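Novice: Sequence and predicted structure below; questions after.
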Amino acid sequence: MSGMFCFQCEQAAGGTGCSGSGHGTCGKSAEASRLQDLLLRLAERLARQMVDRSSSSESFDRMILNALLATMTNVDFDPDHLEALCRRMGSACSRPLPASREDLLEMAERCGVESERQNTGCEMANRLSFLLFAIKGAAAYYHHAVELGYCDPEISRYFRHALAYLVHPDLKPSEMINLSLECGRNTLKILALLDKARNEVFGSPEPTEVAVTPTAGKAILVTGHDLRLLREVLIATEGTGINVYTHGELLPAHSYPKLRAFPHLVGNYGGSWHEQQTEFAAFPGPVLVTTNCMMPPRDEYHERLFTAGAVRYPDVSHLEAGEYGALACVASSEPGFPLTVTPPRKILVGFGHHALEAILPRIVELMRDGQIRRLFLIGGCDGAKTVRDYYTTLAEIIPQDCLILTLACGKFRFNRQEFGTIDGIPRLLDLGQCSDAHTAIVAIRRLAELMHTDVNSLPLSIILSWYEQKAVSILLALFSLGVRNIRLGPGMPAFFSEDMKALLAQGYRLRPITTPEADLAEALSNSPL
């Protein structure tokens, strides 16, 4: 096996891609990477067959959805599981696969980006990767909705047709933009469906103070994005006397009434996903990883780490439905948190679109009265690079007469700071997970209605951070609404071809971040670009 090539996330080595026979920056092995490439090609083949036959199948659609999720950054690191997925997909699309792993990997070598570059050229391969990664991001959000029982046949049809196109593409840059905007429009539909699902299943988010200091007692930590799996853990551990904490992107779970109703959901522990190796080692109980954001575990906590859902890691115990009670058994044998005299501390979350829409008219009044000068939407993924301190500094230096809207794990760069209020309205409004981008979109459009203007004329600056494929689908969703003048950091994706960069800069004024001070000064000057 010659090795891997992967450039789908912001950690791409050298800003170009992870390669070689070892491991990628994320910890994924070359073997796992190659099997992911093969799995995607088989999924595209199955989609092509379904489109050609004008057929549909819920089981095949789910198989394709699972394949897209399994190949995302920080989800499935397990070659054995990936091989099993490949063999099931091969059977579904009637593609015979070699019996041995070695021969399977040899076949997989012909399925990656490097092979595509040889066949179609570097620019075309990058365009196709851009579209594929956006499709993956949209699929991750749709997977959450499907798991809650909310499906849309038209969305499944979109995934089939989008993947089928990748089998025999002939993309010019302008055509690529159109296909990307189609992905953005479908992402909008998916985000709205997921919002509907979560609001109906868990209740509408409400502004809620969440403890970020521990409570004495035995403890379980749940990280990731999956509210459904968190609920399963809460049900399985109810009445055991064991406390459950959220971590990372599960922080907003506390704002959902039907989750907050569990008294043993006591708080949030730690910060962003990339700090997990230190934080999990210090946590005095078992840890469950529910969705992407898995990192290679350290020895200190390897034996008390569990995965669920699509997440897999070699030699880490995987829990299926009905097995979450095992977490309580492990928690009982771990020390838990001791009694302390540390003053309790809380942070405010839960500004879903219902809560936000209730205060938007007052925000508009304060803007017209001159008490609020500007809104800043600082959202997106977090990561380990120190250049991301940009977002911390930016939030800190934004003037006191401005509001900050935030969502996704990038907020952990500043969400424990005190920002105060303007006429009783918190200056920092936490809208939720990255999957709650629907809330931000609803709020922006409603704000434009109330101010009798268009989205791009609002006193609003959008500064986003990206890390993986979901951020790409959100970016395209915003473009599909005509949103312009977005700043993106910490750098442009490695899979952006030069012609795509030029088109996005010209058509949507997408620009990289520079320095917090310079970008803030430009935003406040409100000067034409």
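Specialist: Ah, there it is. Residues are numbered from 1 along each chain as shown.
Novice: going forward, measure contacts between C-alpha atoms and count neighbours the same way
Specialist: OK.
Novice: Next one: the residue positioned nearest the centre of the chain from residue 437, what distance?
Specialist: The chain has residue 470 as the residue nearest its centroid, 4.8 Å off, counting by C-alpha atoms, centre = their mean. Computed as C-alpha to C-alpha, to the nearest Å, the residue 470 to residue 437 distance reads 11 Å.
Novice: in the host helix or strand of residue 501, what's buried?
Specialist: Assigned by DSSP states H and E, residue 501 belongs to helix 498-508. For helix 498-508, a neighbour-count test (16 or more other C-alpha atoms under 10 Å) marks 500, 501, 503, 504, 505, 508 as buried.
Novice: Grab the nearest non-local neighbour of the first one.
Specialist: Setting aside the residues directly before and after it, residue 500 is nearest to residue 173 in space (C-alpha to C-alpha, 6 or more residues apart in numbering), at 6.6 Å.
Novice: another structure for you, compare them:
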Amino acid sequence: MFCNQCEQTAKGIGCDKIGVCGKQPDVAVLQDLLTYAIQGLSLVAHEGRKVGVKDNKIDHFTAEAIFSCLTNVDFDPARFEALIDKTVELRDGLKEKVKAAGGNVSFDSDAATFTPAGSFDGKIKQGEDLDFINSLDDNEDLRSLKEISLYGLRGLAAYTDHAAILGQQDDLVYDYMHETMAKLTRKDLGLEELVGTALKCGEVNIKAMELLDAGNTGTYGHPTPTEVPLGHKAGKAILISGHDLRDLELLLKQTEGKGINIYTHGEMLPCHGYPELKKYDHFYGHFGSAWQNQHKEFPEFPGAILFTTNCIQKPRDNYAANVFTTGLVGWPGLVHIGADKDFTPVINRALELPGFTSDEDKGSVLAGFGRNAVLGVADKVIEAVKSKDIRHFFLVGGCDGAKPGRNYYTEFVEKVPQDCVVLTLACGKFRFFDKKLGDIGGIPRLLDVGQCNDSYSAIQIAAALANAFDCTVNDLPLSMVLSWYEQKAVVILLSLLHLGIKDIRLGPSLPAFITPNVLNVLVENFNIMPIAETPQEDLDAILAA
């Protein structure tokens, strides 16, 4: 196996024995083989679009299949084996329709005619022989750019799938997805065109995030500032982690009147701000802190645990019996809730477990500062900047992870001067989300914009402030200090670069799949830079500018 798509990758180069995330070699090669099969499907789908042949079910399946290869989503080899077979079945059926419509069905790439082996071991051998990453291009710089687009596509597919679940889709997104998966089979593309393809991924992702934002806010209302308890109260309990708002809604509905309190973990924290979710009386609080502490936290939770979207890491034996998954998430041996979304197994397990036997107050945190909430007090923010009560804004957010060095972000926020405001989003905030930073004229100094899925809100806030001050985003007293871990962070970064945003600080380490020459392109065009050795160095440099 070889995998270098996440920040944790072994030795800063790539995992070749077993994934640092826990991914086994058989899963890694099956993900490669699935990606290759999707390229074949996309070759046909892209040609089909030229002769008016489209299939929305195939488009959404493609997004789901690409998404399933994102770090920490699905590690069940049996499911990947089925996805590979399904991809080729769909490809061949679509090929007949495209041919009947007069379209081209002859391609240079073998991906278009790939036939999966009939056995599990046969597919493993095919994946090993493929050596997918190295097969992308012989030139390491061109291969690096193709990887950027591929990993960006995995993040884009995640947002696209989230939006589709809530009824929000756009052919523009699927068009790009198929076109780019097909393009990555070509060996005649130069550096300039591949840079453009990567930035286009960022542009299309803005549309996908807009669709997701419309799905979330259109279904559940715009988030409002909400105090979220960090303690617990006596009673049976279910902990829900991940990103999927619809799964949370269905769980809340199915647990009404059953004496079970619902707690969030990780990126589900911002859900407490949505009016249509927080109306449920048994939707209580947030349990747990940072990503890296999950295996310490989960055995302490005396109820059932439901993972949506991201499973993070394989549950350990001492609490695995209490863990359930939904959507694309899967580990061998865990109970998976199917498409019918019947959470009865989760509910029954929660009723069997002891739950919390007493109340405990651990304080609270403030969530729910989506774009409507922030822009609703934009006049106060603008006046505070003009009066110099607010000197600078810092967007400190992104992914969390277990690799050393992420305490930088905790220290950074702690050292931010009292006349500055910190906006945050995504799971990176769990390094500092419970810090009490106070306020400036009634404006909280720590504003939680939401999940990584809510990056559209952060972009809209920055754009609105730039418009109010009649300047570009780069001219605002705003600095972005981002942490990354997986592929949603990659595509968000591409979105920011597409928008021309410069001077982004990225850490705790730079992607292993970016070669020195490609990094130079990013530095020369966007002045992207690694975080400094200490937060104070970066703060001094930013505030002195």
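Specialist: That came through fine. Small disclaimer: the values here were computed from a predicted structure and weren't measured.
Novice: what's the TM-score here?
Specialist: Here the TM-score for the pair of chains, by TM-score structural alignment, normalised by the length of structure 1, is 0.96; 519 aligned residues with a C-alpha RMSD of 1.2 Å.
Novice: corresponding residues in structure 2 for the helix holding residue 501 of structure 1?
Specialist: Per TM-score structural alignment, the counterpart of helix 498-508 of structure 1 in structure 2 is residues 516-526.
Novice: what's the mean distance for the matching stretch versus structure 1?
Specialist: Taken against structure 1, stretch 516-526 of structure 2 registers an average deviation of 0.7 Å after superposition, with mean C-alpha distance after the TM-score superposition for structure 1.
Novice: hang on, the earlier thing: if I line the two up, what does the residue nearest to residue 500 of structure 1 land on in structure 2?
Specialist: Alignment note: residue 173 of structure 1 maps to residue 191 in structure 2; criterion TM-score structural alignment.
Novice: ok now stretch 158-173 of structure 1, how far from the chain's centre?
Specialist: 23 Å (C-alpha atoms, centre = their mean, to the nearest Å).
Novice: my bad, should have said stretch 100-107 of structure 1
Specialist: In terms of C-alpha atoms, centre = their mean, the centre of stretch 100-107 of structure 1 is set 31 Å apart from its chain centre.
Novice: List the buried residues in it.
Specialist: Residues of stretch 100-107 of structure 1 classed as buried: 104, 105, 106, 107 (neighbour count, 16+ other C-alpha under 10 Å).
Novice: next one: stretch 212-222 of structure 1
Specialist: 212, 213, 214, 215, 217, 218, 219, 220, 221, 222.
Novice: Which residue of structure 2 is paired with the second one in the alignment?
Specialist: It refers to residue 213 of structure 1. Correspondence of residue 213 of structure 1 to structure 2, assessed by TM-score structural alignment: residue 231.
Novice: Let me see the ranges of the strands in the stretch 251-400 of structure 2.
Specialist: Secondary structure of the stretch 251-400 of structure 2 (DSSP state E, counting those that start in this stretch): strands at 260-264, 283-286, 304-308, 323-326, 335-337, 364-367, 392-398.
Novice: Check the mean deviation of the fifth one from structure 1.
Specialist: After superposition onto structure 1, strand 335-337 of structure 2 sits on average 0.6 Å from its aligned residues (mean C-alpha distance after the TM-score superposition for structure 1).
Novice: now swap in the second one and tell me
Specialist: Following superposition, strand 283-286 of structure 2 is found to deviate from structure 1 by 0.5 Å on average (mean C-alpha distance after the TM-score superposition for structure 1).
Novice: How about residues contacting that strand?
Specialist: Around strand 283-286 of structure 2, the neighbours that count as contacts under C-alpha atoms under 8 Å, 6 or more residues apart in numbering are 228-232, 252, 261-265, 269, 272, 277.
Novice: please redo it, this time with the cut-off set to 7 Å
Specialist: Strand 283-286 of structure 2 is touched from outside by 228, 229, 230, 261, 262, 263, 264, 265, 269, with contacts defined as C-alpha atoms under 7 Å, 6 or more residues apart in numbering.
Novice: corresponding residues in structure 1 for it?
Specialist: Going by TM-score structural alignment: strand 283-286 of structure 2 matches residues 265-268.
Novice: which parts of that stretch are buried?
Specialist: Neighbour-count burial for stretch 265-268 of structure 1, counted by 16+ other C-alpha under 10 Å, picks out 265, 266, 267, 268.
Novice: can you check stretch 434-444 of structure 2 too?
Specialist: Applying 16+ other C-alpha under 10 Å to stretch 434-444 of structure 2 flags 437, 440, 443, 444 as buried.
Novice: quick revisit: what is the nearest of the buried residues of stretch 212-222 of structure 1 to residue 11 of structure 1?
Specialist: residue 222 (24.4 Å; C-alpha to C-alpha).
Novice: Assumed the closest one was part of a strand.
Specialist: Yes - the assignment for residue 222 of structure 1 (DSSP: H, G, I helix; E, B strand; the rest coil) places it in a strand.
Novice: quick one: the counterpart of it in structure 2 from residue 43 of structure 2, how far?
Specialist: Using TM-score structural alignment as the criterion, residue 222 of structure 1 maps onto residue 240 of structure 2. From residue 240 of structure 2 over to residue 43 of structure 2 the distance is 38 Å, taken as C-alpha to C-alpha.
Novice: residues in contact with the equivalent of residue 75 of structure 1 over in structure 2?
Specialist: The alignment partner of residue 75 of structure 1 in structure 2, by TM-score structural alignment, is residue 73. Residues near residue 73 of structure 2 by C-alpha under 7 Å, 6+ apart: 309, 310, 311, 328, 329, 330.
Novice: Please report how far the corresponding residue of structure 1 for residue 4 of structure 2 lies from residue 313 of structure 1.
Specialist: Per TM-score structural alignment, the equivalent position to residue 4 of structure 2 in structure 1 is residue 7. Residue 7 of structure 1 sits 20 Å away from residue 313 of structure 1, taking C-alpha to C-alpha as the criterion.
Novice: Likewise for residue 381 of structure 1?
Specialist: According to C-alpha to C-alpha, residue 381 of structure 1 stands 22 Å off from residue 313 of structure 1.
Novice: I'm done for today, thanks for sticking with me.
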